[in-house]
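>>> One predicted model, sequence on top.
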Amino acid sequence: MPQLSTHLAARRLAAQLPALPADMKGNQGRERARYAFVTRTLSSLGADATVTGDRAEDWRRVARQLAILWQMGRDEFRVNVSELERSARAAEAEEPAPAGAPTGTGPHGGDLIFPWQATAEDWISVPGGPSGPFDEATMAMPDRKGIARTVVLIDQGHRFHPGGPQLVSVFLESGVLIERLVAVSERAQAREQWAKDHQEWHAR
């Protein structure tokens, strides 16, 4: 059992987080946005809640933003933030990863998963957006209120001739799930559709 529950750890980190130095409030507000994200997410974790729907991911994002603030900071602020980043990594390790499909089956019959649960072998579909091989899921730059979306990169090479668009970026709000489809059948259908489109193009 952990010596300190993660919601208490979040409250402790929030209390220990130093104020953002005045010399870090420029840069078009990017560090202020990162700082707001950290405080907002720690507040949620401290209330036994979650921003993304996955508390371990919340901690990962806090740790990453603290690491960036460390890079941009100086002197005592840098030292303090470095210690908090290590604490955030430790808290992340205490959070159990969501197992299986968080909320069941998607509209196409696949498993609903968090974007960061997808792997390079997966074929995914996003709500109201494209489908294709998964490439990457990462946190977008937070806004001034500390709200950050998830950027999902999806390979679209199966839809175009070589040299055409390969990756598309889809921005998802916090808590939105993606659907993991059966990759073998999706690839087969994509090849059939490409051959059909290719034949129709040359028949013009």
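On my side now, so go ahead.
>>> switch to C-alpha atoms for all contacts and neighbour counts from now on
OK.
>>> quick one: contacts for V62?
F37, V38, T41, L42, E85, A88 (C-alpha atoms under 8 Å, 6 or more residues apart in numbering).
>>> Helix or strand: which one has D135?
Using DSSP states H and E, D135 falls within strand 131-139.
>>> Check it against this one:
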Amino acid sequence: MAFNYSLARFLTSAPTLARCPEDSGVEVAFAGRSNAGKSSAINTITQQKALARTSKTPGRTQLINVFSLGEDSERRLVDLPGYGYAKVPEKVKLEWQRHLAEYLQKRASLKGLVLVMDVRHPLTEFDLALLDVADERDLPVHILLTKADKLKQGAAKNALQQVRSRLREWEDLVSVQLFSALKRQGVDEAHRRLDGWLAHEG
């Protein structure tokens, strides 16, 4: 089943898991370091300019932002708070990370996680911690190595291979691709992965 991602519409913002929409249907969440290009990736995948807000100041996504696929609120995309870079007090940062982990661990409708990493700085400590959380609940993860246009083709392919080899222990659960919001590279591949997860029947 192929979904029309251009129909995605803002549904709600929630500060905590408890304030999220009812835990039914199917969700796919996007997570990533605050400067990895997560908002740009979401906007490119949904063919919209400002569904997810991009900011000159990384780390502005401080809420769990939920989007429905058109009228179907049983199929949702979720933009999780960015982590690890934002210029905010440590106490606030730890609070975000707690809500992030709680959502990933407890959200029953969550069927897949898109983990966004800058191709030039992949697999940070935070990324690996998120992969551990996903592994604990057998949650499949698809990694977008963003900003692939910043590297020459050979260097980008090398980066992709290096990430794949480092993630060999998770290969049953994790897939990886190159992505560029600027060049619209990798959009079809990302759509296919999302389609597979969102077709899940609850």
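In hand now; what should we look at? Since this is a predicted model, take the numbers as computed values, not measurements.
>>> What value does the TM-score take for this pair?
Once superposed, chain against chain, the TM-score is 0.28 (TM-score structural alignment, normalised by the length of structure 2); 96 aligned residues with a C-alpha RMSD of 5.6 Å.
>>> what packs against the strand holding D135 of structure 1?
strand 123-125, strand 150-155 (3 or more C-alpha pairs under 8 Å, 6 or more residues apart in numbering; DSSP states H and E).
>>> Output the contacting helices and strands for the last one.
To tie it back to what came earlier, the one meant is strand 150-155 of structure 1. strand 131-139, strand 167-172.
>>> Restricted to strands, list the contacts of V62 of structure 1.
The members of those all map outside strands under DSSP state E.
>>> quick revisit: between the helices and strands packed on strand 131-139 of structure 1, which gets nearest to L13 of structure 1?
strand 150-155 (23.8 Å; C-alpha to C-alpha).
>>> What residues sit buried inside that closest one?
Neighbour-count burial for strand 150-155 of structure 1 flags T150, V151, V152, L153, I154, D155 (criterion: 16 or more other C-alpha atoms under 10 Å).
>>> Can you tell me which of those residues is nearest Q189 of structure 1?
Using C-alpha to C-alpha, the buried residues of strand 150-155 of structure 1 come closest to Q189 of structure 1 at D155, 15.3 Å.
>>> If we ignore the residues flanking it in sequence, what's nearest that closest one?
Of all residues not flanking D155 of structure 1 in the chain, L167 sits nearest, at 4.5 Å (C-alpha to C-alpha, 6 or more residues apart in numbering).
>>> So that neighbour is in contact with V152, correct?
No. Between L167 of structure 1 and V152 there is no contact under C-alpha atoms under 8 Å: 9.7 Å.
>>> so where's the longest helix in structure 2?
Assignment by DSSP state H gives helix 90-106 as the longest helix of structure 2.
>>> Name the residues of that helix that come out as buried.
In helix 90-106 of structure 2, counting by 16+ other C-alpha under 10 Å, buried: K93, W96, Q97, H99, L100, Y103, L104.
>>> And that helix, what does it pack against?
helix 125-136.
>>> Output the contacting helices and strands for the helix it packs on.
Under the contact rule (3+ C-alpha pairs under 8 Å, 6+ apart), helix 125-136 of structure 2 is packed against helix 90-106.
>>> residues near E192 of structure 1, how many?
12 (other C-alpha atoms under 10 Å).
>>> Check whether it sits in a helix, strand or coil.
Secondary structure, DSSP: H, G, I helix; E, B strand; the rest coil: E192 of structure 1 is helix.
>>> What of E179 of structure 1?
Following three-state DSSP, E179 of structure 1 is assigned to strand.
>>> do G196 of structure 2 as well
Classified using three-state DSSP, G196 of structure 2 is helix.
>>> same deal with R75 of structure 2?
Once three-state DSSP is applied, R75 of structure 2 turns out strand.
>>> For it, list the residues it contacts.
So, once contact is read as C-alpha under 8 Å, 6+ apart, R75 of structure 2 ends up touching G25, V26, E27, S68, L69, L198.
>>> Many thanks, have a good one.
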